[in-house]
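Participant: just the structure for this:
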Amino acid sequence: MTEFRPQRFQILPPAVKNLIIINALLLLLSSVLEKYGIRLSDYLGLHYWRSHYFRPWQLLTHLFLHGNFTHLLSNMFALWMFGSLIENIWGTKRFLVFYFICGVGAALCHLTVLGFEFGAIEKAFAQYQLNPTVDQFGRFVTQYINGPFQESFRNYQHLWESNPSNTTFINESSYYINLYIRGGYDITAHGQVDGIIDQATVGASGAIFGVLFAFAYLFPNMELYIYFLFPLKAKYFVALYAIVELFAGIQNSAGDNVAHFAHLGGMLFAFILLRYWQKNNRRHFY
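Facilitator: Take a look at the predicted model:
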């Protein structure tokens, strides 16, 4: 059972309100700056630690950026829907501490997963360089090249297959794979390009999933209406959501740019923090 404080319930409490305002303003600023060739995500978005864009403060600042209005709207609606009640119960200070710990924890989980993924790609690339044949190139493309780049690599593979005696493809193939992974100067495009390790992760989803978990933790039997029609208890909704995220993260489908393990990381840190508070402060959890 959760203890409600004897205070007036606020539909839009201070922390939730200001988080929504800041996120909306930064989306607007990002859109304006992009027209001048400035990507705010290069400075504030979360980057892999081996990217030249990486800065420590991005563990926190990425929570305030969003890719588009739909992304912002879905996250801020969830923040208002679930976070408002929690902030009213805990107070603004405790809610903000919880929100940012979940967000930073989600970022750390995401970076850990990226470390394994990029480590596997770079290991496969090192092995390819020991035996750079067209067959090995095709296998590398199948396993590790995703999204819009795959078609270009496939076309290059077909070109190599049509002229297997041309040894130029050996050095070129390594060059293009390295460019895909680490970025650098593209002789074809005549300019600097980013590699996959330079991709930015933005959004408050990790922190939001922490808030969602807290809601289910505090009110496990409260019914939520899925698509406003189907009632489901909060504890089952969150458990189902976590399973879906885990499955999607493991499957890692081509073109899926959602940080599923960041979502799970937000839930994990929420659980750890809630258990710690429950053990050490029974005025709010008993």
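Participant: alpha carbons only for contacts and neighbour counts from here, please
Facilitator: Noted.
Participant: and the helices in the protein?
Facilitator: For the chain, the helices defined by DSSP state H cover 14-34, 41-44, 58-61, 69-78, 84-90, 92-130, 134-144, 149-162, 168-182, 205-218, 234-251, 260-280.
Participant: helices or strands up against the fifth one?
Facilitator: In terms of contacts (3 or more Cα pairs under 8 Å, 6 or more residues apart in numbering; DSSP states H and E), helix 84-90 is packed against helix 14-34, helix 92-130.
Participant: now the other sequence, so there's something to compare against:
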Amino acid sequence: MSTTLLIILVTVGISLAAWNNPALMDRWIMNPYRVASRGQYYRLITSGFLHADWSHLLFNMISLYFFGGFIEQVFDVLFPGSGALYLVGFYLIGILVSDIPSFLKHRNDPGYNALGASGGVSAVLFAAILFRPLMPISMFFIPIGIPGFIFGGLYLAYSYYEARRGYGTINHDAHFYGALFGILFMIVVYPAVLPQFIEQIAGWRLF
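Facilitator: Modelled structure (predicted):
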């Protein structure tokens, strides 16, 4: 079984358990106020295995399935024998890093909660875009894909804009900072990916 599939199965299992156990959901959800006042820093990680509903869960896990497998292969090549460990660490740190801005912003708000694997999934997605910027990506069941580097730019701009607005229930900060972490991590561990990325998009033509 691939490490990506194992992460998906664990996440689905924990999300289902939390839906049927409100005490577990309350104990593991990312509540910045409780993190700050009670030192429950584990919530920055455990919240990444919880989801609000089926649509939230399926969207994240389908995205992870399609892009996580490729990044798993990348890590296997870059770190022979340790690829699985790097993938798990990369994914968990992506969740952690993406939660920090929300924690700092809402640490004095007892009523704010956040959950979901979006930060980790965004890290995986943007790491994949860095290696394959021309791969077509389609979202929300749009049949026509757009090149990954264009999709990525639009995604970052939208996430940043919505995060600054602060409306709705979606944690856009997690999307934005998870994506940035994915990009920076891959550049640090494999610097050659940046000139390769530039070379690929330099040769792209619309027609």
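Participant: one step back: using TSV, please lay out the helices and strands packed on helix 84-90 of the first structure together with distance to Val258 of the first structure and mean neighbour count.
Facilitator: Formatted as TSV, those follow (distance: least, Cα to Cα, whole Å; neighbours: other Cα atoms under 10 Å):
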stretch	distance to Val258 of the first structure	mean neighbour count
helix 14-34	18	16
helix 92-130	11	18
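Participant: between the ones you listed, which gets nearest to Phe77 of the first structure?
Facilitator: Taking Cα to Cα, helix 14-34 is the member of those nearest to Phe77 of the first structure, at 9.0 Å.
Participant: in terms of secondary structure, what does that closest one contact?
Facilitator: Counting contacts by 3+ Cα pairs under 8 Å, 6+ apart, helix 14-34 of the first structure packs against helix 69-78, helix 84-90, helix 92-130.
Participant: can you lay out those helices as CSV showing distance to Pro231 of the first structure?
Facilitator: Formatted as CSV, these follow (distance: least, Cα to Cα, whole Å):
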stretch, distance to Pro231 of the first structure
helix 69-78, 17
helix 84-90, 19
helix 92-130, 27
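Participant: minimum distance to Asn221 of the first structure: which of these has it?
Facilitator: Nearest to Asn221 of the first structure, of all these, is helix 84-90, at 15.2 Å by Cα to Cα.
Participant: picking that back up, and Asn155 of the first structure, which of the helices and strands packed on helix 84-90 of the first structure is closest to it?
Facilitator: Checking these against Asn155 of the first structure by Cα to Cα gives helix 92-130 as the closest, at 18.7 Å.
Participant: centre of the chain to the closest one, how far?
Facilitator: Chain-centre distance of helix 92-130 of the first structure: 9 Å, with Cα atoms, centre = their mean, to the nearest Å.
Participant: list the helices and strands it packs on?
Facilitator: Counting contacts by 3+ Cα pairs under 8 Å, 6+ apart, helix 92-130 of the first structure is packed against helix 14-34, helix 58-61, helix 84-90, helix 134-144, helix 168-182, helix 205-218, helix 260-280.
Participant: quick revisit: adding distance to Asn257 of the first structure, write the helices and strands packed on helix 84-90 of the first structure out as CSV.
Facilitator: Formatted as CSV, these follow (distance: least, Cα to Cα, whole Å):
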stretch, distance to Asn257 of the first structure
helix 14-34, 19
helix 92-130, 12
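Participant: follow-up on the earlier one: most packed of the helices and strands packed on helix 92-130 of the first structure?
Facilitator: Burial of these is given as mean neighbour count (mean count of other Cα atoms under 10 Å); helix 205-218 ranks first at a mean of 26.
Participant: that one vs helix 260-280, what angle?
Facilitator: With axes from the mean of the first three to the mean of the last three Cα atoms, to 10 degrees applied, the angle from helix 205-218 of the first structure to helix 260-280 works out at 40 degrees.
Participant: show me what helix 205-218 of the first structure is packed up against.
Facilitator: Judged by 3+ Cα pairs under 8 Å, 6+ apart, helix 205-218 of the first structure is in contact with helix 69-78, helix 92-130, helix 234-251, helix 260-280.
Participant: okay, those helices in CSV with distance to Val141 of the first structure next?
Facilitator: Listed next are these as CSV, based on distance: least, Cα to Cα, whole Å:
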stretch, distance to Val141 of the first structure
helix 69-78, 30
helix 92-130, 10
helix 234-251, 17
helix 260-280, 23
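Participant: Arg154 of the first structure: which of those is closest?
Facilitator: Between Arg154 of the first structure and these, the shortest separation by Cα to Cα is 16.4 Å, and it involves helix 92-130.
Participant: before we move on, the earlier item: just put the helices of the first structure in a markdown table and tack on distance to Arg50 of the first structure.
Facilitator: Compiled in a markdown table, the helices of the first structure are given as follows (distance: least, Cα to Cα, whole Å):
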| stretch | distance to Arg50 of the first structure |
| --- | --- |
| helix 14-34 | 24 |
| helix 41-44 | 14 |
| helix 58-61 | 13 |
| helix 69-78 | 27 |
| helix 84-90 | 37 |
| helix 92-130 | 9 |
| helix 134-144 | 18 |
| helix 149-162 | 21 |
| helix 168-182 | 9 |
| helix 205-218 | 22 |
| helix 234-251 | 22 |
| helix 260-280 | 18 |
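Participant: which ones are touching the residue mapped onto Gly210 of the first structure from the second structure?
Facilitator: Counting by TM-score structural alignment, Gly210 of the first structure lines up with Ala123 in the second structure. Residues near Ala123 of the second structure by Cα atoms under 8 Å, 6 or more residues apart in numbering: 91, 94, 178-183.
Participant: ditto for Phe75 of the second structure
Facilitator: Phe75 of the second structure is in contact with 82-84, 86-87, counting by Cα under 8 Å, 6+ apart.
Participant: wait, which of those is closest to Gly148 of the second structure?
Facilitator: Leu87 (20.9 Å).
Participant: wait, which of the helices and strands packed on helix 84-90 of the first structure is closest to Tyr225 of the first structure?
Facilitator: helix 14-34 (22.1 Å).
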